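Q: Next input, structure requested:
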Amino acid sequence: MSLRQTLRGTGVAIVTPFTHSGDIDFNALENLINFIISNGVEYLVALGTTGETPTLSKEEKTDIVTFVFEKVNGRVPIVVGMGGNSTHEVARDLEKMPLEKAAAILSVSPYYNKPSQEGIYKHYEVVAAASPKPVILYNVPGRTGRNLDAATALKLAHEIPNIGGIKEAANNMVQCMHLLKDRPDHFLVVSGDDDLVMPQLACGMDGVISVAANCLPERFSNMVRAGLAFDFKKAKELNDSMLEAYHLLFAENNPAGVKAFLAELGLIQNHLRLPMVPLSEGLAKKVKIYLKSVAS
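A: Have a look, this model is predicted:
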């Protein structure tokens, strides 16, 4: 079964809850997992950027993946984030991480060192060879400093069998259309931009790996399912109701926005690891107002 079938719909890049002392709050993580799944999303993504992975140790990452597999217990597929800007270190990490139960890995393109397109291609060639699971490319130039061009992504898709999809978060609709026009039939294309998902579904995307679906899982996944069914009247109504949420989620940084939402819902404590800090007081008040408006 291709990733286009397994991972169609809404995936959630889950946050990592922390206690006041800065440890991982596994009780809150279990509650969050159950909340998200019970509200209808199609799959989870552990160790995405939303999970504050740059601040997690390798031991913590392994503990989170093991815990997520245990608590999900086969209810939905799980994708594991495994990326970095040292190609050979990513390959070594793939050998050590317990990935037997993963549907795929999500691997961000190399950040900060700004490789050429040929360098990005060769990086993913090595990662795909080392990975025991299909690789989903992750293009997010706002974080990495380098765009993964559509031509490079398509070359990877057509030439390397273990590359099964892409999370496209370049905020570029034309690039998305090129990917969708020329992709192989098996190749999964999902959005990484919550605020663009609805029009991207109209272009033919297979779904999304979402931040917003942490805190608005039912509303957001219903919007995606409506878009996948080409019921854009319903999709637009639901999307319109979340436009303010999209702004609040990303106005300062991710995951400060989503953690403010989740704390207001009583699912986690509002703690982040430096250099990330909680949402400013003014925006936090707007989060409360928004959640009251959608609950009424």
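Q: rest of the way, CA atoms for contacts and neighbours
A: Will do.
Q: And the closest residue in space to L94 that isn't next to it in sequence, how close does it get to H186?
A: Leaving out its chain neighbours, the residue that sits closest to L94 by CA to CA, 6 or more residues apart in numbering is S131, at 5.9 Å. Per CA to CA, to the nearest Å, S131 is found 18 Å from H186.
Q: neighbour-wise, which of those two wins?
A: Taking neighbours as other CA atoms under 10 Å, S131 and H186 compare with S131 leading, 21 against 15.
Q: That one contacts D93, doesn't it?
A: No: S131 sits out of contact with D93 when judged by CA atoms under 8 Å, with a separation of 9.5 Å.
Q: E244: how many residues sit nearby?
A: Neighbours around E244, by other CA under 10 Å: 14.
Q: Doesn't it lie inside a strand?
A: No: with DSSP: H, G, I helix; E, B strand; the rest coil as the criterion, E244 is located in helix rather than a strand.
Q: residue boundaries of the strands in the stretch 1-150 of the chain?
A: In the stretch 1-150 of the chain, the strands defined using DSSP state E, counting those that start in this stretch lie at 9-13, 43-46, 78-81, 104-108, 135-139.
Q: Just put those strands in TSV and tack on distance to F26 and mean neighbour count.
A: Converted to TSV, these look like this (distance: least, CA to CA, whole Å; neighbours: other CA atoms under 10 Å):
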stretch	distance to F26	mean neighbour count
strand 9-13	16	27
strand 43-46	13	26
strand 78-81	17	26
strand 104-108	22	26
strand 135-139	27	27
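Q: I have a second one here; can you model it like the first so I can compare?
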Amino acid sequence: MSIFEGAGVAIVTPFQADGSVNYDKLDELIDFHCNGGTDAIIICGTTGESSTLTEEEHMDCIKFTVERTKGRIPVIAGTGSNCTRTAIDLSKEAVEDGVDGLLLVTPYYNKTTQNGLIAHYKAVAAEAKAPIILYSVASRTGVNIEPATVATLVKEVDNIVGVKEASGNISQISKIMQLTDGNIDLYSGNDDQIVPILSVGGKGVISVLSNVAPQEAHDIVAKFQAGDVKGSRDLQLKALPLVEQLFCEVNPIPVKKALNLMGMEVGGLRMPLSELSAEHTESLKKAMVDFGIKLT
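A: From the prediction side, this is the model:
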């Protein structure tokens, strides 16, 4: 059984004016998603600015999200690190806090080999007894998980069950499904490729779009799974201009601006991320209005 099917939100981490985590606002966002069609919450991922959270903040956000979600939808914790021991410790603590699964990005900066990736993921999976989703996003980490590596891990490790594929390479993604005989939970890591990934057997998306349009992101997947491929495709194509603007600067700069434009008041960004430029803000506003999102 999959951890989830549908659209899981890669949720932002809201901040106070002084830069501290705004837990009251995080509570509001959790309710917004639990009541708004979102199928799972992915906390402390890239969109949640995990790289600039302290370890204490990181674990506090995970525990808080589990407690406030109250089992309404699954919670998946981003606990990856370029240090295997750190990834193990974060993952074990998240499991103790009650998460439904773990999202483990490839080690970044030190750029390990494929054999190193296998050893890394096996080490984490041996100590963190929860379903694990691999996260392949070479554009940010410098390391691609090759299809054969994914297949080896899924076949040899019981609790490695899925992959979030953000390579953008549909041929690579199709190869993963072929090498695993489809016995893997495949999630799109790119909001502009939800339908193509569903077409090769994907279970859904781990989505930035869901932050601002949770019901629509859910519906893209739900319509496809219900056999309404045209309806799913039409929604995917309608969302493309907004998705493009949500990535007009590095994620999560635009999506935080979008939420603030909606009156969600999620605060700013932690350095070295900077505020969205004025030019891109106007383009984002237009895309949001065209998609039907109300601005304050």
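Q: And the residue nearest to L94 of structure 1, what's its match in structure 2?
A: Correspondence of S131 of structure 1 to structure 2, assessed by TM-score structural alignment: A128.
Q: who touches that match in this structure?
A: 88, 91-92, 95 (CA atoms under 8 Å, 6 or more residues apart in numbering).
Q: Out of the residues you listed, which are shared with structure 1?
A: Retained in structure 1 by both residues aligned by TM-score structural alignment, their matches' CA atoms under 8 Å are the following of the contacts of A128 of structure 2: 88, 91-92.
Q: L32 of structure 1 matches what in structure 2?
A: Under the alignment (TM-score structural alignment), L32 of structure 1 maps onto L29.
Q: Return the distance of that match relative to A119 of structure 2.
A: 36 Å.
Q: And these two? Which one has more around it.
A: L29 (20 against 14).
Q: how about P98 of structure 1, what does it touch?
A: P98 of structure 1 neighbours (CA under 8 Å, 6+ apart): 62, 65-66.
Q: Top of the residues you listed by number of neighbours, please.
A: V65 (22 neighbours).
Q: Relative to V150 of structure 2, how far out is the counterpart of it in structure 2?
A: Under the alignment by TM-score structural alignment, V65 of structure 1 pairs with I62 in structure 2. Distance of I62 of structure 2 to V150 of structure 2, given as CA to CA: 26 Å.
Q: Ok, D39 of structure 2 next?
A: 24 Å.
Q: Of those two, give the one with the bigger neighbour count.
A: Taking neighbours as other CA under 10 Å, D39 of structure 2 and V150 compare with D39 leading, 27 against 24.
Q: In structure 1, what residue corresponds to that one?
A: Looks like D39 of structure 2 aligns to E42 there (TM-score structural alignment).
Q: Now that that match has come up, it's in contact with Q5, right?
A: No: assessed by CA under 8 Å, E42 of structure 1 is found out of contact with Q5, at 10.9 Å.
Q: Show me what L154 of structure 1 lines up with in structure 2.
A: Matched by TM-score structural alignment, L154 of structure 1 corresponds to A151 in structure 2.
Q: Might one say that that match is in contact with G182?
A: No: using CA under 8 Å, A151 of structure 2 is not in contact with G182; the gap is 10.0 Å.
Q: ok, these two, which is more surrounded?
A: Per other CA under 10 Å, whichever of A151 of structure 2 and G182 has more neighbours is A151, with 20 against 16.
Q: Can you tell me, leaving aside adjacent residues, what's nearest to the more buried one?
A: T180 (5.3 Å).
Q: Enumerate every residue touching the counterpart of the one you found in structure 1.
A: Aligning on TM-score structural alignment places T180 of structure 2 opposite R183 in structure 1. By CA under 8 Å, 6+ apart, the contact list for R183 of structure 1 reads 154, 157-158.
Q: Which ones among these map onto helices?
A: Among the contacts of R183 of structure 1, the residues falling in helices (DSSP state H) are 154, 157-158.
Q: Tell me the one among the residues you listed nearest to Y112 of structure 1.
A: L154 (22.8 Å; CA to CA).
Q: What distance do you get for that closest one to V174 of structure 1?
A: 14 Å.
Q: Next: G207 of structure 1.
A: G207 of structure 1 is 17 Å from V174 of structure 1, by CA to CA.
Q: who has more neighbours, the two?
A: Between G207 of structure 1 and V174, G207 has the larger neighbour count (other CA under 10 Å), namely 28 against 10.
Q: what's the matching residue for the more buried one over in structure 2?
A: So, by TM-score structural alignment, G207 of structure 1 is matched to G204.
Q: Return the residues in contact with the nearest residue in space to that match that is not next to it in sequence.
A: Nearest non-adjacent residue to G204 of structure 2, counting by CA to CA, 6+ apart: G6, 4.4 Å away. Applying CA under 8 Å, 6+ apart to G6 of structure 2 gives the contacts 38-39, 203-205, 218, 221-222.
Q: so which of the residues you listed comes closest to G263 of structure 2?
A: The closest of these, once distances to G263 of structure 2 are taken by CA to CA, is T38, at 19.3 Å.
Q: What's the local residue count around the closest one?
A: 26.
Q: now it, nearest residue through space, not along the chain?
A: P214 (5.4 Å).
Q: any idea what that neighbour aligns with in structure 1?
A: So, by TM-score structural alignment, P214 of structure 2 is matched to P217.
Q: so how far is S296 of structure 1 from that match?
A: P217 of structure 1 is 17 Å from S296 of structure 1, by CA to CA.
Q: Tell me which of the two has more neighbours.
A: Ranked by neighbour count (other CA under 10 Å), P217 of structure 1 and S296 place P217 first, with 23 against 5.
Q: Is it correct that that one is in contact with Y43?
A: No: with contact defined as CA under 8 Å, P217 of structure 1 does not reach Y43; the gap is 11.1 Å.
Q: Just give the number of residues close to N214 of structure 1.
A: 26.
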